[in-house]
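> Okay, here's the prediction I keep looking at, along with the sequence it came from:
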Amino acid sequence: MSPEALAEVIAQTITELVESGKAGSLAQEAIPEAASINVARPKDRSHGDWATNVAMQLARKAGVQPRQLANALAEGLQSAQGISSVEVAGPGFINIVLDSASAAAVVDTVLEQGDAFGHNDHLGGHTLNLEFVSANPTGPIHIGGTRWAAVGDSMARILQANGAEVVREYYFNDHGEQIDRFAKSLVAAAHHEQVPADGYKGAYIDEIAARVIDEAKADGVDALALPRVRDEQGDEGASEQREEFRKRAVPMMFAEIQDSMKEFRVDFDVWFHENSLYESGEVERAINELREQGDIFEKDGATWFASTKYGDDKDRVIIKSDGHAAYIAGDIAYYLNKRRRADHPCDVAIYMLGADHHGYIGRMMAVCAAFGDTPEVNMQILIGQMVNVMKDGKAVRMSKRAGNVVTIDDLLEAIGVDASRYSLARTDYHQSVDIDLNLLASHTNENPVYYVQYAHARSCNVDRNAEQAGIRIADADLSLLDTPADGEVLAALAMYPNVLQMAGDHRAPHRIAHYLEDLASAYHKWYNAERVVPMELTDPESRLKGEERDALSVAKNPETPRAAARLKLNDAVQHVIAGGLKLLGVSAPDKM
């Protein structure tokens, strides 16, 4: 019985107590929904399989002491099918022990559903637009963007497992000053000049500049011979040459970013170009819509959005006095595009942004409210913190290609896709994280991704050994999964559906990783304590007497129904680990 199923039993028992007048003055409308009843694993396993504090929560509404209500509830639960015993403890906690067959029922459920165990439809009917990474096309993806790639793609998979339709979206910032600086940097590198102080640096700039020259030459164009404009200070101005480098280099960086994402196992449904918002007139139309509802005003030669009407700390310039659009102009049009586009308009627009964008939240929520939507509901902004890459106890800062940063390609070269994705997704993105390259390259239990993957590989090896020994799951008697080690694994399996739902609701992929590590820990301990394939007792063990020898015999030399039951338990763990790793975009090897 899962904790969710047990919560249903508890809710039904409360209903029966109210109907029979045994729940004090508790009213029918005060009976909690099963989903709101807390059913947790006791820290002290001797207290039972599961515990609930629901009597303490309802006692005041019932007008009775918590223990009085708990005793009545315990008496009702005692007769419920699948419950072996119930005990009231402390001020009103209810500790519940399931019978072994009921506890083990989760095994059959897992085997029936396979890797999809725990998937649900509670977010069904909702379309979520998930925008993540969204780096400028001016260089390789750095380690911060790499974290968002791992977290964002895992989050999308988890939301889909909870029934949502998810649109994965990459937003190319290909309009504005950063693209001009990129083109200036390339022109300078092509002429072997010093890159502008505000430009982009690194060996990749020289590489891209050389590729532009070669590509243009192949098309019959001498890029370096095209007219070039320099002002009195020597700064690069708009010219045919700068435009030639821009129009060829930006697609090259697009292609590099797309290749990096593919190698990182991240697929996007939409590659959205900021520049399209201006070319299509969407920016102008969005501003006019705000103007018509009285949210636009002119001051000091600029056009302003009256965002303070919607909770922002100050009004925002959207068209500067020089006629150029501020960044927020595109942001306004982009939000409307997500909500109103013809294909898969979203109910919820989720933006995943870096730590330097915290001040961005207020103005964007004002945009949301200005168009009649609900901030934090229709628009959600997630802020991720910094990533530090460590090796030999020291920070790794230099990239051979990109200068004073670490890129996605650097990380993949050092530790591979599995370790990279897992390590970046397993930490709450609200917190900064240190990535230890030495640890993640090691094959030790201290390496979390190895620890989880090894549990899966170990379970596959158990299958191979069981097949050779002729053990078949058809011979299983799940009621024989009655040892403490069996119970720990069964409880861990039963908790997975709730973990998956919470990971989706709280936008928290790290909960899946932490769960997998807990399940792997329970499994490794179970593997060391119990046997699926019978093993002959050794001579020293044969000197054990009575109960000690009987217990050891059950563990290491189980009868056929018990061995087959353990094989089913082994396979259930295998499915859940494989399914959880898949949600994180990490492979589940059958050998290591």
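Now that the structure is in, tell me what you want to look at. Numbering: from 1, shown residues only.
> from here on, contacts and neighbour counts on C-alpha atoms
Noted.
> who are the neighbours in contact with the closest residue in space to S307 that isn't next to it in sequence?
Closest residue in space to S307, ignoring its immediate chain neighbours: D315 at 4.9 Å, by CA to CA, 6 or more residues apart in numbering. Taking CA atoms under 8 Å, 6 or more residues apart in numbering, we find D315 in contact with W304, F305, A306, S307, T308.
> And D315, how far from G176?
21 Å (CA to CA, to the nearest Å).
> Which strands and helices lie in contact with the helix or strand harbouring D463?
Assigned by DSSP states H and E, D463 belongs to helix 448-469. In terms of contacts (3 or more CA pairs under 8 Å, 6 or more residues apart in numbering; DSSP states H and E), helix 448-469 is packed against helix 408-425, helix 510-529, helix 560-583.
> Now do it against helix 560-583, angle only.
150 degrees (axes from the mean of the first three to the mean of the last three CA atoms, to 10 degrees).
> And the contacts of helix 448-469?
Taking CA under 8 Å, 6+ apart as the rule, helix 448-469 contacts 418-419, 422-423, 440, 442-445, 472, 516-517, 520, 523-524, 532-533, 567, 570-571, 573-574, 577-578, 587-592.
> Mind listing what's buried along that helix?
Across helix 448-469, burial judged by 16 or more other CA atoms under 10 Å covers 448-460, 462-463, 466.
> also this one, for the comparison:
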Amino acid sequence: MRNRILEILNKAIVPICHSGGLSDQSPPCVELEIPKISQHGDYASNIALSLTRCLKRNPREIAKEIVKHMEMSEGLISKVEIAGPGFLNFFIEPGAWHQELVEVHAQAEKYGYQEIGKGKRVQVEFVSANPTGPLHIGHGRGAATGDVMAAILAFCGYAVEREYYINDAGNQMDTLGRSLYYRYQEALGEPVDFPDGHYQGDYIMELARDLTEEVGTRYHKVPLDEVLPDFTRYAGDRILAGIREDLDNFGVRFDQWFSETTLHSQNAIQRTIETLKANRYIYEQEGALWFRSTAFGDEKDRVVVRANGLSTYFAADLAYHKDKFERGFDTVIDIWGADHHGYVERMLAGIEALGRKRSDLQIILVQLVNLLRAGKPVAMSTRAGEFVTLREVIDEVGKDAARYIFLTRRSDSPLDFDLEVAKMQSNDNPVYYVQYAHARLCSIFEVARERGVPCEWLNGGANPDLAPLVLPQELEIIKMLGEYPEILASAAKTLEPHRISYYLNELVALFHSYYNQNRILGDDPDLTQARLYLAAALRIVLANALSLLGVNAPEKM
């Protein structure tokens, strides 16, 4: 419906633009919005106001001329009102909405698919947690955000690749190896004064016990410097294997696992610095090499090589992103934790210095998760204290609840995750609320089969007469179904996957209210068929949207 109205509007403004001398210019983009007050129509457009500056005319006069040039399709628009300074309010014929249901059925699992991406290559890099410990609940939110964002972009016509960057080089890996070494010595009975700043989680002790079982006393009292690489490699490999397993259980897959050590072995960091030197963005000061990031709006210049000759994490990140674009991606999307907000400007500066547009790199910051149990905070810490892993959360509440709840808020807003609410079988649990609607729709068709109600249209037969669908609630549901492609497009353009869960909650609320007030399987066979057709369209959209979220659409609950 939205596209049909846009087509009529776009055709109507062409002669107006030409008469106003805009034939050689692109006219303003025509947009439609759904009015918050239903009395203001089904759709509204401010195109007349947008044309005012170009045409230097009163917007109400422009609005009147647009209406005059509109080619009204019979049975589509009942009336167009000009409101306020020149808004156009469109009122759609009730019967015209029925075509939306036909579209849903015709496209089925492809409903909502579109080609706005036009095959552009997009890389989404997310999670990328250091392999120094298991994934925690914050990583889970980033994983759900990245995975669903990639799914939406792919469904909207982009060529998407998912990537995990393994930070397996640098001081944090050496600290991991030392932490395991000390716990291993403890496991063999040696008294150890465990250093501050090392990894103290229970998982280190488990790794030490496993290593002891595998190698016995082979490394007992062997100096740390001699075996540190072995301990680092053992711990890193085991932790990374656990991360892979957790993400797989969470329904998250990656096309590429990129190791930071690759950048070092291929001399990519030095080559990147040389490129920046050639462009005069590197200078030396006090024995260190600095990147001139202030030239691109950053608050201060950044060190890329310290005075001791060691490159910084920032230098590695510059080399990594240079590698990304050399692989041919049009856009790179990084999903980071909110604690990296101070890193954004320097990375955008680096991208510009390497010859790309700032817009080629999109950085999404994911805010913290406040873990609750029955409304009370659950204590968490990074290296000590109570450590709540993603695996523990999945084991307790399930993959579906975790993924869905992570996506019930904007990624840049803090999220309260209540473990008890996530397990409830009630409307207070957002994933249960939506999944139950799908199961309820499936049960309607189960009952219809038991009663012998024919639904030939489910198997390619002729569509039923939809004229009986006249209730305001029915038309409201149909409108919402018709908006699903627009919701997907907006989620892809804004990189905001939470828009789908918002949409689902609103759609399901309409359905539950309608279902509680109306009989779908009634005495009137024509009305029953029309309502079943509506119910089937609802089931299609719910299943499609849940699939993009990586959440199951159960037939029974």
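Noted; the coordinates are in hand. Because the structure is a prediction, the values reported are computed rather than measured.
> how many neighbours does the corresponding residue of structure 1 for M347 of structure 2 have?
In structure 1, the residue matched to M347 of structure 2 (TM-score structural alignment) is M364. When neighbours are counted by other CA atoms under 10 Å, M364 of structure 1 registers 22.
> list the contacts for M364 of structure 1?
The contact partners of M364 of structure 1, taken as CA under 8 Å, 6+ apart, are D331, I332.
> which secondary structure element contains it?
Secondary structure (DSSP H and E) places M364 of structure 1 in helix 361-370.
> Would you mind listing the outside residues contacting the next helix or strand after that helix?
Next in sequence after helix 361-370 of structure 1, counting helices and strands by DSSP H and E, comes strand 379-383. With contacts defined as CA under 8 Å, 6+ apart, strand 379-383 of structure 1 is touched by 348-355, 357-358, 361, 365, 368, 429-430.
> which is the next helix or strand following strand 379-383 of structure 1?
Note on strand 379-383 of structure 1: by DSSP H and E, the next helix or strand toward the C-terminus is strand 387-391.
> Let me know the next secondary structure element after that next one.
strand 394-395.
> Read off where that following strand ends up in structure 2.
By TM-score structural alignment, strand 394-395 of structure 1 lines up with residues 376-377 in structure 2.
> helix, strand or coil for the closest residue to I82 of structure 2 other than its chain neighbours?
Spatial nearest neighbour of I82 of structure 2, excluding adjacent residues (CA to CA, 6+ apart): L88 at 4.9 Å. For L88 of structure 2, the assignment made with DSSP: H, G, I helix; E, B strand; the rest coil gives strand.
> Now do the contacts for L88 of structure 2.
Counting by CA under 8 Å, 6+ apart, L88 of structure 2 makes contact with A44, S45, N46, I47, A48, A63, V80, E81, I82.
> repeat for G585 of structure 1
For G585 of structure 1, the contacting residues are A150, D153, S154, R265, D418, R421, Y422, by CA under 8 Å, 6+ apart.
> run the last query once more with 10 Å
Neighbour list for G585 of structure 1: 150-151, 153-154, 157, 264-266, 417-418, 421-422, 425, 579 [criterion: CA atoms under 10 Å, 6 or more residues apart in numbering].
> residue in structure 2 matching L437 of structure 1?
L437 of structure 1 maps onto L419 in structure 2, by TM-score structural alignment.
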